[in-house]
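K.L.:
The following comprises the amino acid sequence and a computationally predicted model.
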Amino acid sequence: MTDTMIAVIGGSGIYDIDGLEGAAWQAVDSPWGTPSDEILTGTLDGVKMAFLPRHGRGHVHGPTTVPYRANIDALKRIGVTDVISVSACGSFREEMAPGDFVVVDQFIDRTFGREKSFFGTGCVAHVSVAHPTCPRLGDACFTAARDAGITVHKGGTYLAMEGPQFSTLAESKMYRESWGCDVIGMTNMPEAKLAREAELCYASIAMVTDYDSWHPDHGEVDIMDIIKTLSGNADKGREMVRRLPALLGADRAPCPHGCDRALEYALLTAPEKRDPALLAKLDAVAGRMLGGN
């Protein structure tokens, strides 16, 4: 058993966690750059918690410039075991209405301007992201949201676009009709992939703010409507998070789905060929596997 430490990466509208005991903001140094912000840590119902505002307090980072590698590394570095991503998204489904939550379980990654791996020349690794989210963690989020009185949908495919512009009508129709996506956002990739490389359980909660641009009765995305919905969603998101410690507990067994062992057979570069400089940067992310180097 290890100590559970739940991290919430808050997207647009989520900038703190209610009720944290011993709450304090702390700066965390990362060899992958400066994280989006300091990390708020404390305990909630006896469980260690951390909160990182993905865009920084004051929303200073756009979706492309979020320092995804530094964020995930910093969370791993302070002992986080479980990462819950909370983000605003558009919906491609009539039944997934603004104000609803979706527990995402699949992604299509259409981003192109971001570093997507901790590994590379000097230490090559390939992890599986066939199932990119942790079912155990997703189930806990679904239960917490349902118990908070939120309309929540279990399962959905998230189209990750580069942004920062919203979709064209043609793109929106393609993602919905041809590709079968359920929600669209700009920030869960490469975040989910990096969490898997860092052997962290990861769950994604999409808070629906709009119908993107496909819906004949809603037209194009209106930022003012999104902001109005964000406020209500933020309150719901905090209610969901407040219920998670009781569901996950303070003691953590190994993940039954193997998220915390994702690097077990992933490293391909022979030990004698590994780049010492890259290994030094991987001390938190892959220290479990690289301890003998």
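P.N.:
Sure, I can see it.
K.L.:
contacts and neighbour counts: CA atoms only from here.
P.N.:
OK.
K.L.:
center of the protein, which residue is that?
P.N.:
Closest residue to the average C-alpha location of the chain: S85 at 3.3 Å, with C-alpha atoms, centre = their mean.
K.L.:
Look up how far T41 lies from that residue.
P.N.:
16 Å (C-alpha to C-alpha, to the nearest Å).
K.L.:
How many residues are close by A277?
P.N.:
Each residue near A277 was counted by other C-alpha atoms under 10 Å, and the total is 9.
K.L.:
Next up, the contacts around it.
P.N.:
A277 makes contact with no residue under the criterion C-alpha atoms under 8 Å, 6 or more residues apart in numbering.
K.L.:
Wait, a helix at it?
P.N.:
Yes. According to DSSP: H, G, I helix; E, B strand; the rest coil, the state of A277 is that of a helix.
K.L.:
which residues of the stretch 151-293 of the chain fall in helices?
P.N.:
169-173, 191-197, 223-248, 276-281, 287-290 (DSSP state H, counting those that start in this stretch).
K.L.:
For those helices, give me a markdown table that also has distance to G185.
P.N.:
A markdown table is the format used below for the helices of the stretch 151-293 of the chain (distance: least, C-alpha to C-alpha, whole Å):
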| stretch | distance to G185 |
| --- | --- |
| helix 169-173 | 12 |
| helix 191-197 | 12 |
| helix 223-248 | 13 |
| helix 276-281 | 29 |
| helix 287-290 | 31 |
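K.L.:
hold the first one in mind and look at this next one:
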Amino acid sequence: MENNLATINEDPFPIKIGIIGDTDLDKTILLQNRMEYAVCTPFGKPSDIIIEGLMDGVKCALLSRNGRLHDIMPTNINYRANIWAMRKLGCTHILVTHTLSSLQENIIPGDIVVPHDLIDHTSRRAQTFYDGAFGSPFGVCHLPMYPAFCERTRKHLLSAAQELDLSTHSKAIVLTLEGPRYSTLAENNIYRTWGADLLSMTLCPEATLSKEAGILYASIGLVTNLECWCTKQPIATTQEIIYVFKNKVEKLQKVLSKAITNMSKEDWSEDILKAKILVCSNFANRIK
């Protein structure tokens, strides 16, 4: 333990990676010196305990988004508590995984996707930390969402997937549904006209909140099924979707591990500072 910590302290480019993933990801992510923490936030409890440890000498914090028993539906996930907890633990980056449904013929089950943009089609989720409620930060933050993800972090995920010779899509627009139901055929057709490539139930408001917290955020997704617009195959059941994810989740773990190792070799100080300045420069509160 002392030798590992000594190595970290000598690192000229210290970063800490938050990892938020689907239920079974915590079983495949191998962290050394694992410690479990129950973190309190002004917004309540995170989805589960947070597991801290080292991955290739890099400090990481791992959280199951839907809970380790997958007993929290997408709308009821406490996204604000999850991101605030990562901020409280000092994470400079957040890497996340998502299961995705495809709206395009060229994106098929088993593919890896590193999205570059998003559409938020949710309606019942807290979208900001700065909501004026008791205990929330002061002011209103009008946050720009272009780019939706940290491009430099996104490219590390993409490069890692390509190094592992995985079938990977370098760009995609992900639309977030409210859930937990799947979309209808008519809705599928509307989303396709909007330019959406994939559907998720958990990308938003997670991406927005991470940016609002001043944390560099990027997502990597696993395509588990084709949506109902595609008549070439039967509609996948939930159990079939879970089966695909469980059989491919090791791919995501390998990409994350390689990306984190590569990221730790670079100086992120300027990017981290810019992420915080972005938040500070977009307040609209009145100061007397």
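P.N.:
Thanks, I have it. Because the structure is a prediction, the values reported are computed rather than measured.
K.L.:
residue in the second structure matching the residue nearest to the centre of the first structure?
P.N.:
Under the alignment (TM-score structural alignment), S85 of the first structure maps onto V96 of the second structure.
K.L.:
between the helices of the stretch 151-293 of the first structure, which gets nearest to R57 of the first structure?
P.N.:
Across those, R57 of the first structure has its closest neighbour in helix 223-248 (14.6 Å, C-alpha to C-alpha).
K.L.:
What residues sit buried inside that closest one?
P.N.:
226, 229-231, 233-234, 236-245, 248 (16 or more other C-alpha atoms under 10 Å).
K.L.:
And stretch 271-285 of the second structure, by the same measure?
P.N.:
271-272, 275-276, 278-279.
K.L.:
what does stretch 158-167 of the second structure give?
P.N.:
Going by 16+ other C-alpha under 10 Å, stretch 158-167 of the second structure has these buried residues: 158-162.
K.L.:
can you tell me which of the residues you listed are in helices?
P.N.:
158-162 (DSSP state H).
K.L.:
Would you format those residues as CSV with distance to I287 of the second structure included?
P.N.:
Compiled in CSV, these are given as follows (distance: C-alpha to C-alpha, whole Å):
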residue, distance to I287 of the second structure
L158, 43
S159, 45
A160, 46
A161, 47
Q162, 49
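K.L.:
of those residues, closest to V174 of the second structure?
P.N.:
Distances from V174 of the second structure to those, taken by C-alpha to C-alpha, are shortest for L158, at 16.1 Å.
K.L.:
who touches the counterpart of the closest one in the first structure in this structure?
P.N.:
Matched by TM-score structural alignment, L158 of the second structure corresponds to F142 in the first structure. Going by C-alpha under 8 Å, 6+ apart, F142 of the first structure touches 103, 152-154.
K.L.:
And L199 of the second structure, what's its match in the first structure?
P.N.:
So L199 of the second structure corresponds to I184, using TM-score structural alignment.
K.L.:
Then C40 of the second structure?
P.N.:
Under TM-score structural alignment, C40 of the second structure pairs with D29 in the first structure.
K.L.:
Where do the strands of the first structure begin and end?
P.N.:
2-3, 5-10, 21-26, 39-44, 47-53, 82-91, 101-104, 106-109, 152-154, 157-160, 183-185, 201-210, 251-252 (DSSP state E).
K.L.:
Next, format the ones you listed as a markdown table and append distance to K76 of the first structure.
P.N.:
Listed next are those as a markdown table, based on distance: least, C-alpha to C-alpha, whole Å:
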| stretch | distance to K76 of the first structure |
| --- | --- |
| strand 2-3 | 13 |
| strand 5-10 | 10 |
| strand 21-26 | 14 |
| strand 39-44 | 12 |
| strand 47-53 | 11 |
| strand 82-91 | 9 |
| strand 101-104 | 22 |
| strand 106-109 | 22 |
| strand 152-154 | 27 |
| strand 157-160 | 23 |
| strand 183-185 | 24 |
| strand 201-210 | 11 |
| strand 251-252 | 15 |
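K.L.:
The match of L199 of the second structure: how many residues sit nearby?
P.N.:
29.
K.L.:
thinking it is in contact with G163, fair?
P.N.:
No. Counting by C-alpha atoms under 8 Å, I184 of the first structure stays clear of G163, with 10.7 Å between them.
K.L.:
Which position in the second structure pairs with R252 of the first structure?
P.N.:
Match for R252 of the first structure (TM-score structural alignment): W268.
K.L.:
what does A74 of the first structure give?
P.N.:
So A74 of the first structure corresponds to A85, using TM-score structural alignment.
K.L.:
With P63 of the first structure instead?
P.N.:
By TM-score structural alignment, P63 of the first structure lines up with P74.
K.L.:
go on, F107 of the first structure?
P.N.:
Using TM-score structural alignment, F107 of the first structure pairs with L118 in the second structure.
K.L.:
Distance of that match relative to R34 of the second structure?
P.N.:
For L118 of the second structure, the distance to R34 of the second structure - C-alpha to C-alpha - is 33 Å.
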